[in-house]
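>>> got a sequence here, can you build the structure:
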Amino acid sequence: MLQAPGGLGRRALVVRRADRVVRHARVQLALKGAFAAAAAWFVAARLLPDDVATYAYYAPLGAVIAIHPTVHRSMTEAGRNVAGIVLGAVIALLTEAVLGVSVLTVALVVAVGILAAGMRWLGSQGAWVPTAALLTLVVGSSDQQDYVLAYAGLTLMGAVLAVGVNLILPALPLQRSARSLTDLRDTLARELDALADYYCPPADSTSRTERSSQGHLDHLLGEMRSAVRESGEAADANRRARNKRETLRGLHRQAQALEQLGFLVQDLGLLLDDHDCGGGSLGSAPQVRLPAAQALRALANAVRAVTAGRSDVDLTATATDAVDHLATTLRAHPPDAVSHPDLLVTGTVVTALRRSLTVIHRGDEDDQFRA
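Take a look at the predicted model:
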């Protein structure tokens, strides 16, 4: 019996959506974490001696602690966690040997554990120091040495299984990096368009480009740094990264260029804001307003076209010509008492625009050097 075309289309749509869900980084992390925890529980509860299997729940706990998006972070966090557990256990064992178990020693091991948790090399896993100290003192008081060995050993086993799962099925979160870079690039381009409207506001006020807040730009810069750093970490000990080296290099080139452009655009916005708030009017030099707006919009188009750290040659050339024209106009414009402050500000704008173009050109020069 023939399948209706509509049925085939719906089935293909469902398959595409399911594939998109399964490929999502968080879904993949959840599946790997679930598998590692289940495997750790099976090994601890079914394959180890009964006296150790009593504490089998620590094995999946170790797997959950160690499962992270990248192999590098999994190994780092697993090592820190086990070190924190051992340190907390040592604090509890020494305290119990000297003072026994009492209300006082419970308070003491927690206090010492919290102090020890502040050591930088433990990172976020420092919280396990007072936890391990308290559990060793109270839960494992009947047989502390065996408890510590089971606690630390099973947690380590679960962590090793989680790291192994990450090694076999490594993640390479390139989509998050690409998305964060695109968001930042487009936002910087819109910001330049908005700054152009400072010089030449459009006739229709509703079509004026809105400025981004300083906090929003800072957030996008932070998100970009985090995503690109995660991609770099994910490439370590990752067999999938061998075929993505050029993509990774492009991400890092793009990140370097956009970070520098981000600082320049932010400084440019602050400059114009300070001048405006100080009583200056960017409209007092009409011969300069249009070339300034054109240069800003041309740079916005050039920034919008930057991909993998490489520029669009034509758009970058257009932006360079526009900035040169603005500089020529400034030199030809005779300053007076009214327009002089505005011309000084616009001269600083020219410098910022040229520095931005230098950043864009640098990515192309790096490519030529590698070639």
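>>> could you use CA atoms for every contact and neighbour count after this?
Noted.
>>> show me which residues of stretch 306-315 are buried.
Across stretch 306-315, burial judged by 16 or more other Cα atoms under 10 Å covers Val306, Thr307, Ala308, Gly309, Arg310, Ser311, Asp312, Leu315.
>>> okay, those residues in JSON lines with secondary structure next?
Supplementary listing: the buried residues of stretch 306-315 in JSON lines, determined by DSSP: H, G, I helix; E, B strand; the rest coil:
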{"residue": "Val306", "secondary structure": "coil"}
{"residue": "Thr307", "secondary structure": "strand"}
{"residue": "Ala308", "secondary structure": "coil"}
{"residue": "Gly309", "secondary structure": "coil"}
{"residue": "Arg310", "secondary structure": "strand"}
{"residue": "Ser311", "secondary structure": "coil"}
{"residue": "Asp312", "secondary structure": "coil"}
{"residue": "Leu315", "secondary structure": "helix"}
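>>> and this one, please, so the two structures can be compared:
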Amino acid sequence: MRSCLPLSTAGSFPDDLRHRMRLAWRAGAATAAAWYLATLVPGVVGDYPYYAPMGALLVCYPTVVDSLRQSLRALTATAVGVGLGAAAVHAAGATWWGVALAVVLGMALGALPYLAPQRDTVPLAALFTILVGAVDPTGFMAGYLGQTLLGVAVGILVTVVLPPPPQNGRASRRVTRLRDGIADHLHEMAAVLAEQWPPEREEWIRHRHDFEPLIDATREAVVAADSGRRANLRARSYRIRGQQLYEAAQTLEQLAVLVRDISTVLAQTAWAERTVLVLDPDLRRPVADAMSGLATAVGSADLLHLARGPESPDGDTHTRNLAAARDSLDRVTERLDGAAAGWEDSLAASGIVLHLRRCLDHVQAGPSDRSPDLHPAAG
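Next comes the predicted model:
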């Protein structure tokens, strides 16, 4: 069994750094190209070349679709800020209260839903207009807006010509991490059941709280991978893979909820004086075997298995693990059916076995409440 590190943080930094560096290379190329072209622009617009790389940077987002969406917002926010700054210069000149008024209004307008992603651009553009363009507001407005438009165009062109690869690898690693976390926790609970009861160690109880942040991280990575496919010339062949990642993440999310419930029931049975739930000593070892068998089956499931892909061949390792886990559950069910203990002693075991069987069904059949296809349209 792998060591049970905190599920929410294990291994996430390398993925985030790799993803950020891809964005950094594109941003560097876009700003450099924008600066070079800006220095070639003649007339009054060419007097303000430094706003072109700023415009390029405003539209450098992780996906092509986000860059296209934010380009209009960036231009609108810049134009609004420049307009505020020009109005402040006309009304009060480059004075302290003119600066305060422009910033207050710019911050307020940045709260509009359409401008919210570029909320900081509005007051900054107003400040630049007052502090830099007070001598020649008209020329400054033409230069600022013209160079920003040039930078935005260059940023979009670089993003379209050099699009980032879809983040399927990152999403796949998050899916694998969630799968391994579920398998590890099942193995850990099986080991606890096989030890002296009630268990002496308690760290396994806290691990059930680690699933929520990892589920959120997996969901975010899968959605980001799908967003990276749209309008991306490099991603036409990634459609099926993205759907498989989505379905695998959905299956694992359902598994995580069930495993967390199992952990809660098991924790309650460890201190019988606090609950009516108790666990018949004769059932602990069979339940532990069934739990361990399910953990092995979960750990051997790949992306296609979790996404309810084509059935595996009979000799496949995962198929054998599924069959062994089901046999273990059947044996526990037979023990429960023939148990002489009262309902209080078998209630906890029955609940745990029911959840284990539901987990096994999810692993074998994929997401039971399948959401609509992420990519209903062709292409």
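>>> drop the TM-score for these two in here.
Once superposed, the chains reach a TM-score of 0.80 (TM-score structural alignment, normalised by the length of the first structure), with 341 aligned residues with a Cα RMSD of 3.2 Å.
>>> what's the most distant pair in the buried residues of stretch 306-315 of the first structure?
Farthest pair in these (Cα to Cα) is Ala308 and Leu315. Separation: 15.8 Å.
>>> if I look at the residue nearest the centre of the first structure, how far off is Ala257 of the first structure?
For the first structure, the residue nearest the mean C-alpha position is Ser226 (1.6 Å; Cα atoms, centre = their mean). According to Cα to Cα, to the nearest Å, Ser226 of the first structure and Ala257 of the first structure sit 16 Å apart.
>>> hey, where'd the helices end up in the stretch 1-150 of the first structure?
5-23, 25-42, 50-53, 58-66, 71-99, 103-116, 128-138, 144-168 (DSSP state H, counting those that start in this stretch).
>>> equivalent analysis for the stretch 201-350 of the first structure, please.
Assigned by DSSP H, counting those that start in this stretch, the helices in the stretch 201-350 of the first structure fall at 214-235, 245-277, 286-304, 313-332, 340-370.
>>> columns distance to Leu104 of the first structure on top of those, output as CSV?
Putting the helices of the stretch 201-350 of the first structure into CSV (distance: least, Cα to Cα, whole Å) gives the following:
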stretch, distance to Leu104 of the first structure
helix 214-235, 43
helix 245-277, 53
helix 286-304, 64
helix 313-332, 71
helix 340-370, 62
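>>> what about those helices, which gets the closest to Ala44 of the first structure?
Evaluated with Cα to Cα, the helices of the stretch 201-350 of the first structure place helix 214-235 nearest to Ala44 of the first structure, the distance being 29.0 Å.
>>> what angle separates that closest one from helix 245-277?
Angle, helix 214-235 of the first structure to helix 245-277, by axes from the mean of the first three to the mean of the last three Cα atoms, to 10 degrees: 170 degrees.
>>> let me know the closest of the buried residues of stretch 306-315 of the first structure to Ala234 of the first structure.
Of all those, Ala308 has the smallest distance to Ala234 of the first structure: 18.6 Å, by Cα to Cα.
>>> the closest one touches Gln254, doesn't it?
Yes - proximity of Ala308 of the first structure to Gln254 meets the contact threshold set by Cα atoms under 8 Å, at 4.9 Å.
>>> which one in the first structure is aligned with Pro49 of the second structure?
Taking TM-score structural alignment, Pro49 of the second structure has Ala56 as its aligned residue in the first structure.
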